[in-house]
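> Need a 3D model of the sequence below.
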Amino acid sequence: MNDLEDLPEKNKIFESDIFIKILTSPREAFKFINDYNYEKHLYILLFLAGMLRSFDRASTKNMGDNYSIWAIILISIIFGGLFGWITYYIYSALISWSGSWLNGKGNTESILRILAYALFPSILSLIILIPQIAIYGETMFKSENDFYSSGLVESVIYYGFFIIELILGIWSFVLCVIGISEVQKLSIGKSILNLLLPAILLIFFILILVLLFKLIN
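From the prediction side, this is the model:
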């Protein structure tokens, strides 16, 4: 790979605008990240992505039923931020492994870099999370909430946040497809398959284990 210090002047300017380029010219940005092993913001992105995933799990697991809002925040920041990256590392390794069946070229580290930067739009939803917590508190993490029966203004605010988060999530998925296409040197179709294969394989192995357990018993 090329040395980042040997970049031409025009690419040094591009380096300072990496996140703008990811949003406006993702293929060019991911090529830059892959060619130069660029990982200046890698660890902070993985930390924030781990936090986001932890907050999402807190919501789906209804942690508000058993924990205060401050406990949920601390758990998400400390455990999600510090250990959440492990999930993405494992996922990157699985993408590299399954991608080899499709003649993919990227290794675990190169895929992890791409995923970290591709998750940037989703990470932005952490900004939206601040007013949500301020408005709803631990209610947004409880199994029983009154979002659906709230007044018009509260419902508009709630669904407005939801739509923004959904758009950012879809945007990140699109960037992941483009990034995997670049690092693995695959078509868009194969890149989508490469992203889904680890989940498909996991479900397949779980089904096999369930069937074996039933046969044994």
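> only C-alpha atoms for contact and neighbour calcs from this point on.
Will do.
> which residues of this protein fall in helices?
Assigned by DSSP state H, the helices in the chain fall at 9-16, 18-24, 26-35, 42-60, 69-75, 81-99, 108-118, 120-136, 152-184, 188-216.
> Contact partners for residue 58?
Residue 58 sits next to 64, 72, 76, 141 when contact means Cα atoms under 8 Å, 6 or more residues apart in numbering.
> Another sequence for comparison is provided below:
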Amino acid sequence: MNEKMNPWLSVWVKPRKTMRYVIETKSMQYMLIVVLISGVIDILDKASNKNLGDSFALPLIILMALVLGPLFGWIGWWTSSGISYWVGKWFGGQGSFDDLRMAFAVSYIPLVLLGVFWIFDILIVGAALFTEAPEVPYSQIVWLIIRSIISVIVGIWSTVILINTVAEAHRFSAWKAFATIILPVVVPVFFVFLLFMFI
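The predicted model follows:
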């Protein structure tokens, strides 16, 4: 591939071409940085959703994210990539395990860029971000609403990107990629549902 690309920009509109470019030109260490940062952001998101600020001070929450985030991000990356590598083979996928790791890492790029908003979140709202019933002024509420809308849009688009990067890694259709991603989620839920039906 002769076309030079900036994955941080091109992934938004050309996910499959970006994926192929990354496989051919970028090292695993380069993508590992994306994975570790995404892990920090994921911990911050979970801390906010679980209202950890009701039990822990803001500096401790940030420290937990910086320490645990990269570890859990790395574990989740390997696990998700391994499952998609294995399931994708059922559909005739040709990607290697390293290709699938690249695919997931590339799909994390929008989430890492979204993580920049966390800096503004903490500066604008502070510890109230992590509490169950935050008392914040109207201006901060407006900011949180805008931030939530952007997060939903980026989250949906990240899923679209993941489907395309997995499709490119395995060199098959987006529909097969969708099945590769969704089956490991749907099948266990289905069996748990059947289990409860017969208990």
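> Can you calculate the TM-score here?
Overlay of the two chains. TM-score (TM-score structural alignment, normalised by the length of the second structure): 0.87; 199 aligned residues with a Cα RMSD of 2.4 Å.
> thinking again about what came up before, tell me which of the contacts of residue 58 of the first structure you also see in the second structure.
Retained contacts for those in the second structure, judged by both residues aligned by TM-score structural alignment, their matches' Cα atoms under 8 Å, are 64, 72, 141.
> count of residues packed around the aligned partner of the last one in the second structure?
With TM-score structural alignment defining the correspondence, residue 141 of the first structure maps onto residue 130 in the second structure. Neighbourhood size, residue 130 of the second structure [other Cα atoms under 10 Å]: 26.
> Adding distance to residue 85 of the first structure, write the kept ones among the contacts of residue 58 of the first structure out as JSON lines.
Listed next are these as JSON lines, based on distance: Cα to Cα, whole Å:
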{"residue": "64", "distance to residue 85 of the first structure": "24"}
{"residue": "72", "distance to residue 85 of the first structure": "18"}
{"residue": "141", "distance to residue 85 of the first structure": "22"}
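> tell me which of those residues is nearest to residue 114 of the first structure?
Ranked by distance to residue 114 of the first structure (Cα to Cα), those are led by residue 72 at 28.9 Å.
> which residues does the closest one contact?
Taking Cα under 8 Å, 6+ apart as the test, what residue 72 of the first structure contacts is 55, 58, 63-64.
> Among the residues you listed, name the buried ones.
55, 58, 63-64 (16 or more other Cα atoms under 10 Å).
> counterpart of residue 165 of the first structure in the second structure?
So residue 165 of the first structure corresponds to residue 151, using TM-score structural alignment.
> before we move on, the earlier item: adding distance to residue 145 of the first structure, write the helices of the first structure out as JSON lines.
Shown next, in JSON lines, are the helices of the first structure (distance: least, Cα to Cα, whole Å):
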{"stretch": "helix 9-16", "distance to residue 145 of the first structure": "44"}
{"stretch": "helix 18-24", "distance to residue 145 of the first structure": "35"}
{"stretch": "helix 26-35", "distance to residue 145 of the first structure": "39"}
{"stretch": "helix 42-60", "distance to residue 145 of the first structure": "12"}
{"stretch": "helix 69-75", "distance to residue 145 of the first structure": "14"}
{"stretch": "helix 81-99", "distance to residue 145 of the first structure": "27"}
{"stretch": "helix 108-118", "distance to residue 145 of the first structure": "33"}
{"stretch": "helix 120-136", "distance to residue 145 of the first structure": "10"}
{"stretch": "helix 152-184", "distance to residue 145 of the first structure": "12"}
{"stretch": "helix 188-216", "distance to residue 145 of the first structure": "31"}
